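>>> sequence unknown, structure follows:
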């Protein structure tokens, strides 16, 4: 463990001020994590409160204080300045870089000159479309679908990033180092330079593009009868948003050209069959809406939304899942080294948590048999007041999905084989899978060197994914705190979403954000945590507070730097 440096006396820095009640001094935790905490005597606080972001200067070293850093606060940093400072600090904390080096950027621009030396089918007349979020900037995938007798012929077209990113190049090394693109409410830290991710590789409407296609002939019951994977050239006929496609499906908006309405209806019918088949084979069906942050024209968080999932999102999801599954099965059948997306079967911890939730039966859950599993539980709470809470608890109890050369199946999806193939613009594992698909002279399972290289890449990509998820959650938490800082002192109705020894987590109604009601602030003061029932119980009131209960709380304090939202009971 590295020893932290004692800062020089001339240092001016920023950090978070911490002040405990009854103490004669506070501490600043410097933003520069290489430096030790700075002690601030009360006379040097300059009006700062516990949790404030502050600017400080170190005081001259005195002989008897050689081992400590003492300083004084020169400025309390404003909420807006704190927000932008935290955005910058977030990038450093997670080792993310928005810019690419000049050699990498230059190499990306030169890819336009790469000759076509690969066999490629002409699919420019195929009636393919893209359906993506309204604010999407990179378009990985396009879809075509037509009937062949009673069967469906589904085409999933994925941007051919491997054509532009040559293995071992500087561009490839940088993409591999990043691992994947990271998406924030205010922008994206891309895996590839924008020249590629948003232009040359992106399947933009009306533009000829290189792609890798997975054609699947499916029975009316959703069974794959045959498939073909090949390099193609396509032209995206129409760029749709999820919301726009949904309005066309519901008859609320007229289709832009003939055949589009029928295509969407056909896509909806096939996706419904595929989803029913997947769930029947053991797949889990979570319903956890993501918090979306809207920014104002100054780039500041303005509103929080939790839009309901719409059917067109599920349509694209089911088609991508099917393509990933077929590609994984194809790679496995060649008996050469491959990269899989695996999700292990959960251990006893999940079973115990599920049994506890079934036994507790939070408000809104119908009775379940003792032998029920997590699939039964997820279904039982559907459309209840505790649906989000229970789904979140089960999801957090599952093992993390990861990349591996050892195919162990995907528990959450109910698939025996699965990989990531459909997003090579934003995920490096997908790019690796594209290369494996078209590798000349595929390496046999006995090639140990190739296996070690692929295993190393799988581990790195799993680590990069975990880092990016943490960064994305932290960015949303920062925005949520900024918005809620404007509501301090206001009273809210909230739903209990979590119970822990130190307090109760409550989701504020109409805000889509959770805050903490510390156990010391639960009224009356004799509420005690009951671990067996995941609740707090008051003997004087003879009442319990448990998952799904509604409470009235006051938003007491918000700390952007620590991402804390503190509540008080009313």
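Structure's in. What do you need? Computed from a prediction, not measured in an experiment: that's the story for all the values here.
>>> only C-alpha atoms from now on, for both contacts and neighbour counts.
OK.
>>> for the helix or strand encompassing residue 497, name the packing helices and strands.
Residue 497 is located in strand 491-500, with elements delineated by DSSP states H and E. For strand 491-500, the packing partners by 3 or more C-alpha pairs under 8 Å, 6 or more residues apart in numbering; DSSP states H and E come out as strand 503-508, strand 550-559.
>>> take a look at this one as well, against the first:
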């Protein structure tokens, strides 16, 4: 290529006119109409003119000539009606070279400037023709429609991005009406990206809005949604993230309502064993509204007869009905410090299904014959009707432990049963429970619960006893069920069921996960040869399924097949994992929220282990782990007690930091 040749190339979506100052085989040195010297590859040229400029004119004169040429070519391009040209050429699609196209556009006059005018016109409006510098192809009608739709979508996207950034800035400055109904689409984009980040379908849009609004962190979107009233400051985003249903369908509610209106007396005619004469009691948390289980105890001549009565939920919720479908989709009730999401509609779960004081209820009763020394002699499982006489809280049960003969005897039997399990290799982890709840003003409150109190301990052991006997019944009758087993721990720290707080905490970390299977196997953690959970059918779908299998063994309904049991286990794996995650994270959130008000307070902590640049410690008062930065000159060992000061807490970001002292 010779010096002085006029050429054009595309840069930043513009066609630039230039003159060759120095040619070469691969790269050219150019002077542009913008008075810039550039080096570009030969392949970047989109047009070459036959005319030359005399380089001896000097830089300023050359630039003047280039600008004049460019202006002329732009004017020629403006004379071309691309849409009209497409109307003429589109019936016969095919490539048209530059020379032919120039002749069509300028039939009476054609030179380098006219060629450039055609290239510029085609480049400026690329809706109608596929563009290459030396040839063009008219798009088909379908291609044209798709291109226009795509460009309209892109334009709308840019408007949306600009609108989103403007909304954030306006709300941040307090200068604009922040009502979200005016920006519902943007609200949904912000929510989706905050919840799912890179997996959100609106990821690119949200990131562009954040960039334009100069939001550095995703927390800015959360704060914006709070500011406009779309979310509250304590929004439980996990319910949205894991698509947890909080409402029931109209069909399920209608069915629940119809079941709720059934007469108690009708149950007496169902062929069940009438146990309404037995004094029965429930022991639950103070805020419990759905009572799954009740206990009774009778003193016979040479033995005791313990009754463990579980609400017969399957009597009312039938396989495959609307209530069953929604219960299956949920998997479990969810109990949170600030919310309760039932597996069954509350109108049913807290009434007809609940073992409420003074009401006749159907139950699956396990009657256990126990010797005077606390040994289990035999058991029987059958459908019954019961009527609860006493509804006690754990506190009330604890207060009655020394004065109530029934509670005292049940507690003694529970102790004896636990001793038996421990002798069979059970691992009894004893850790205090941190109960978090909100007071009437929404302020988080915390108390430490002794899980070994008489009331809690006897209920825990009675339910384990009931579930073990249910598993034995199902196994002996060769009925598949959702059996739970657990392999041996990775290592055994606790001996004889005792140990320090440190040992119990570390032992829990060594436990293997339980295994669900349609056939029984040993449960190492409980020290039992078979185990199911059937004691909470109002709250847990696995328990409802197992209760149906018990009913099948009693001749009340057809059983699930082994294949059906396996399918239910698989289907509920993800929902149950989500429930566990949500409950753990929400309890931790409110505990951290409580600790936000205790920054600067000193706490006793147990050293758990040494990490790379910190120690893992357990705050004893709150049973929560955090990192303690290493201090020079101080060497700590596991189980050491240290005093730490709460330094920084952020519940939303799951941050808890402490320092020594």
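Structure received. Being a predicted model, the structure only gives us computed values, none of them experimental.
>>> re the thing from before, which of the helices and strands packed on strand 491-500 of the first structure is buried the deepest?
Scoring these by mean neighbour count under mean count of other C-alpha atoms under 10 Å gives strand 503-508 as the most buried, with a mean of 23.
>>> sorry, back to before: columns distance to residue 344 of the first structure on top of the helices and strands packed on strand 491-500 of the first structure, output as a markdown table?
Shown next, in a markdown table, are these (distance: least, C-alpha to C-alpha, whole Å):
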| stretch | distance to residue 344 of the first structure |
| --- | --- |
| strand 503-508 | 29 |
| strand 550-559 | 36 |
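>>> residue 191 of the first structure: which of these is closest?
strand 550-559 (31.2 Å; C-alpha to C-alpha).
>>> report the aligned residue range of the second structure for the next helix or strand after the closest one.
Counting by DSSP H and E, the next helix or strand C-terminal to strand 550-559 of the first structure is strand 564-569. Aligned using TM-score structural alignment, strand 564-569 of the first structure spans residues 655-660 in the second structure.
>>> average offset between that stretch and the first structure?
Following superposition, stretch 655-660 of the second structure is found to deviate from the first structure by 2.0 Å on average (mean C-alpha distance after the TM-score superposition for the first structure).
>>> which stretches of the stretch 1-150 of the first structure form helices?
79-93, 102-110 (DSSP state H, counting those that start in this stretch).
>>> make sure I have this right: residue 506 of the second structure is in a strand.
No. Using DSSP: H, G, I helix; E, B strand; the rest coil, the assignment for residue 506 of the second structure is helix, not a strand.
>>> the alignment partner in the first structure of it: how many residues sit nearby?
In the first structure, the residue paired with residue 506 of the second structure is residue 393, using TM-score structural alignment. By other C-alpha atoms under 10 Å, the residues close to residue 393 of the first structure number 16.
>>> roughly how far does residue 393 of the first structure sit from residue 374 of the first structure?
11 Å (C-alpha to C-alpha, to the nearest Å).
>>> of the helices of the stretch 1-150 of the first structure, which approaches residue 471 of the first structure most closely?
helix 79-93 (7.3 Å).
>>> so which elements touch the closest one?
helix 448-484.
>>> quick one: buried residues of the helix it packs on?
For helix 448-484 of the first structure, burial by neighbour count (16 or more other C-alpha atoms under 10 Å) applies to 451, 454-455, 457-458, 460-462, 464-465, 467-468, 471-472, 474-484.
>>> how many neighbours does residue 441 of the second structure have?
There are 6 residues near residue 441 of the second structure, going by other C-alpha under 10 Å.
>>> which residue in the first structure aligns with it?
Using TM-score structural alignment as the criterion, residue 441 of the second structure maps onto residue 298 of the first structure.
>>> quick check: its match vs residue 80 of the first structure, distance?
Distance from residue 298 of the first structure to residue 80 of the first structure, by C-alpha to C-alpha: 11 Å.
>>> give me the common contacts of the two.
Listed as contacting both residue 298 of the first structure and residue 80 by C-alpha atoms under 8 Å, 6 or more residues apart in numbering is no residue at all.
>>> which SS state does residue 247 of the first structure fall under?
Quick answer, by three-state DSSP: residue 247 of the first structure is helix.
>>> what's the neighbour count on it?
15.
>>> for the match of strand 564-569 of the first structure, give me every contacting residue.
Residues contacting stretch 655-660 of the second structure (C-alpha under 8 Å, 6+ apart): 592, 626-629, 631, 642-650.
>>> what's the most distant pair in those residues?
592 and 631, at 24.6 Å, using C-alpha to C-alpha across the contacts of stretch 655-660 of the second structure.
>>> what about stretch 225-238 of the first structure, distance to the chain center?
28 Å (C-alpha atoms, centre = their mean, to the nearest Å).
>>> list the buried residues in that stretch.
Applying a neighbour-count criterion of 16+ other C-alpha under 10 Å, one finds 227, 229, 231, 232, 233, 234, 235, 236, 237, 238 buried in stretch 225-238 of the first structure.
>>> center of the first structure, which residue is that?
residue 469 (4.9 Å; C-alpha atoms, centre = their mean).
>>> find the nearest non-adjacent residue to the aligned partner of residue 334 of the second structure in the first structure, please.
Counting by TM-score structural alignment, residue 334 of the second structure lines up with residue 182 in the first structure. In space, and not counting its chain neighbours, residue 182 of the first structure is closest to residue 189: 5.1 Å by C-alpha to C-alpha, 6 or more residues apart in numbering.
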